[in-house]
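Peer 1: Got a predicted structure plus its sequence, pasted below:
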Amino acid sequence: MAEKRNVSYVPLKQPIVFTVEGFIITRQQGYPLFVASLIVYAVMLLGNITVVTVIATDVKLHKPMYMMMCNLAACDLLGGTTVMAQLMSQFLTGNKTIGYVAAIVQVFCVHTYGSVVATILSAMAYDRYIAICQPLHYHAIMTTTRLVSLCFVAWLIPICLVMILLILTVGTPLCGTLIMHVYCSNSAILKLACIPTPINDIYGMCTIYSVTLGCFLVIAFSYVKILKACIIKQEKNSRSKAIQTCASHLTIYFLFEISGFTIFMTYSLQDISPNTRKFCSILLFIVPPTVNPIIYGIAMKDIRTRIVNLFKSNISSK
């Protein structure tokens, strides 16, 4: 909830330049942190760009499951870049200022990332449900049109919800410029409001719970059906293949949810240092985008084979 402020305060006039508090460190400590962040970001970029490139360039991988993975990798690039780019700049230069428009863009990207990952994972769970529980009708159900529609809706719904959130936020008068966070979020900006913002708060909470609960129900329904199908299947090979196919998806989902839950836990505990709390708040934008491509490479034989062949061909050509 955004804190209530005295309505007698004079709202700030445009152009507004925010100062992001960020991590409380010295300039000397910023350089090694920049190097560490750069390494993590490079691994994130390499992994996700490789996944997108392999799937996009190989016609044999133009299947629903892999195309959804491609969308997830693109979303991971959006979320990771949005936070890591500004974080590395803070570590290297010590400059923690950000313009109003840039702050709003970052808010849009941050919240879109969190929502789109959830909706794409729901679409992936539905795809696995159809593939395992209705294998004979899979190609008739998961047509190219259905696949495009699922991916389009997975992006459209979160973008529309976040746009409404930003419309409410942009019209709010602000009386401060210090954002007590590592990056710009909607709640962090609303804490600077001159007036109470009940509509923004209620809409924001309803959006978070609706997306989280809705996606959880879709995933839970899909995997309950999948579990029943695996128990009924008599063929050991079919059962093990179905479990192996779903393991990577569930791992990615739980990794994402645990990273998100960590944010709420750290902000509800009072005995945590500010730097620790802020570090936990960026795990959602570091851990899933960095680890997801590794999970794809280990669990998905087709992707692993294509990546190995890609590197072999590049080495042989040189």
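Peer 2: On my side now, so go ahead.

Peer 1: For the rest of this, base every contact and every neighbour count on C-alpha atoms.
Peer 2: OK.

Peer 1: Would you mind identifying the next helix or strand past the helix or strand harbouring Tyr41?
Peer 2: Applying DSSP states H and E as the criterion places Tyr41 in helix 27-57. Using DSSP H and E, the helix or strand that follows helix 27-57 in sequence is helix 64-93.

Peer 1: Does anything pack onto the helix holding Tyr41? Which helices or strands?
Peer 2: Under the contact definition 3 or more CA pairs under 8 Å, 6 or more residues apart in numbering; DSSP states H and E, helix 27-57 sits against helix 64-93, helix 287-299, helix 301-317.

Peer 1: Show me which positions of the second one end up buried.
Peer 2: Right, the one you point to is helix 287-299. The neighbour-count check on helix 287-299 (16 or more other CA atoms under 10 Å) flags 287-297, 299 as buried.

Peer 1: before we move on, what about the first one?
Peer 2: Of the residues in helix 64-93, 64-84, 86-88, 90-92 count as buried by neighbour count, 16+ other CA under 10 Å.

Peer 1: Minimum distance to Ala103: which of the helices and strands packed on helix 27-57 has it?
Peer 2: helix 64-93 (10.6 Å; CA to CA).

Peer 1: Tell me how many other residues surround Ile141.
Peer 2: Ile141 has 16 neighbours, counted by other CA atoms under 10 Å.

Peer 1: hold the first one in mind and look at this next one:
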Amino acid sequence: MSLQNTSIKVTEFIIGGFDAVKVPMAVGVIILIVYVIGFLANVVNILFIVYDKKLHKPMYILICNLAIVDILYTSSASPTMVRTLIAGVNTISYVPCLIQMFAFNLGAFMEMFSLAVMAFDRLLAVSCPFHYLSYLTNARTLVLTFILWIAACGFVAFCPATVIHLTHCYSVLMYAFCDYPAIIRTTCSDPEYYFNTIATAVFVFILFTFSFICLSYFAIIFFVKVSSSSDKKKMGSTCLSHLIVVTCYYCPVFVRSILTRLGVVLSLQERNGLIIGSFLGPPLVNPFVYCLRTKEIKYKIFKLFTKT
């Protein structure tokens, strides 16, 4: 992209990522339906856990935290896309755009952190079942979660900090919402430095969290091998929900963030599709996975709908 010599004062951005969509209304309705279902499902999960004292345990606190992360993640961009596609309002003010970028990246980082901590939780539950509640108490779980939120906010603050002092030569965002690369492309600066910096940071966090999850499951497999058949079945059931959630999140992230850096070329529509799938898919899948595979939550839902 050639750089302009004349900068402009940007008070609002134009979202141009959906210009090539032939049926914007249909796409917008689909995104709206998925967003509403995922949002309500996560809210229900949170309410079940908060109001049932029997579920005030480390694992459910982490599930509740993941639901909060999912709500933030999907709510950061979905309303803007729905407004653009259905109402045809394709502008967003400068400050709300930066806030949206911060919220979206915070949700992405917290999703990785949350899944890594939940893998550690499963490892403790499998390797130290009799001392699990003494090692990972509710208080320690809450403190750990709070520390992760603070750390994620600190890391994500890099994005608006690098953008806010740059001058802009364009006002059109080529992506579907206020993503960091989209805003950087509107500046008068050479985007490669910023792209490489953020790509390196994202790669490190993806590699660290995913490696931690893999190592946790290697350790879990070791403990499963030396366990009885009944324990193996229980361990497998305990970990399957988390594995489904991890797969749902990391697959589009790997394609978008890693394979593209290795030379895989994606069109604008393909990239937008992967991004939208990465923050609409997990918040929709996660609450249903935990509702259907967690005995206590499934029992409460069954009891709620069969209560006369």
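Peer 2: Cool, the structure landed. These numbers were taken from a predicted model, which means no experiment stands behind them.

Peer 1: sorry, back to before: how about TSV for the helices and strands packed on helix 27-57 of structure 1, with distance to Thr212 of structure 1 added?
Peer 2: Compiled in TSV, those are given as follows (distance: least, CA to CA, whole Å):
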stretch	distance to Thr212 of structure 1
helix 64-93	17
helix 287-299	17
helix 301-317	29
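
Peer 1: which one of those helices lies closest to Phe264 of structure 1?
Peer 2: helix 287-299 (16.3 Å).

Peer 1: tell me the average deviation of that closest one from structure 2 after fitting.
Peer 2: Compared with structure 2 after fitting, helix 287-299 of structure 1 deviates on average by 1.1 Å (mean CA distance after the TM-score superposition for structure 1).

Peer 1: what sits up against that helix?
Peer 2: 40-41, 43-44, 47-48, 51, 73, 76-77, 79-80, 244-245, 248, 252, 255-256, 259, 303-304 (CA atoms under 8 Å, 6 or more residues apart in numbering).

Peer 1: Which parts of the helix holding Tyr41 of structure 1 count as buried, going by neighbours?
Peer 2: Buried residues in helix 27-57 of structure 1 (16+ other CA under 10 Å): 30-31, 33-34, 37-38, 40-41, 43-45, 47-52, 54-55.

Peer 1: relative to helix 287-299, how tilted is it?
Peer 2: Relative orientation of helix 27-57 of structure 1 versus helix 287-299 (axes from the mean of the first three to the mean of the last three CA atoms, to 10 degrees): 40 degrees.

Peer 1: and the angle for helix 27-57 of structure 1 with helix 64-93?
Peer 2: Using the same axes, to 10 degrees: helix 27-57 of structure 1 against helix 64-93 is 160 degrees.

Peer 1: Run the angle between helix 27-57 of structure 1 and helix 301-317 for me.
Peer 2: Using the same axes, to 10 degrees: helix 27-57 of structure 1 against helix 301-317 is 100 degrees.

Peer 1: next one: helix 27-57 of structure 1 to chain centre, how far?
Peer 2: 15 Å (CA atoms, centre = their mean, to the nearest Å).

Peer 1: And for Lys96 of structure 1, the neighbour number?
Peer 2: Neighbour tally, Lys96 of structure 1, other CA under 10 Å: 19.

Peer 1: The aligned partner of it in structure 2: what's it in contact with?
Peer 2: Counting by TM-score structural alignment, Lys96 of structure 1 lines up with Asn90 in structure 2. Counting by CA under 8 Å, 6+ apart, Asn90 of structure 2 makes contact with 14-16, 83-84.
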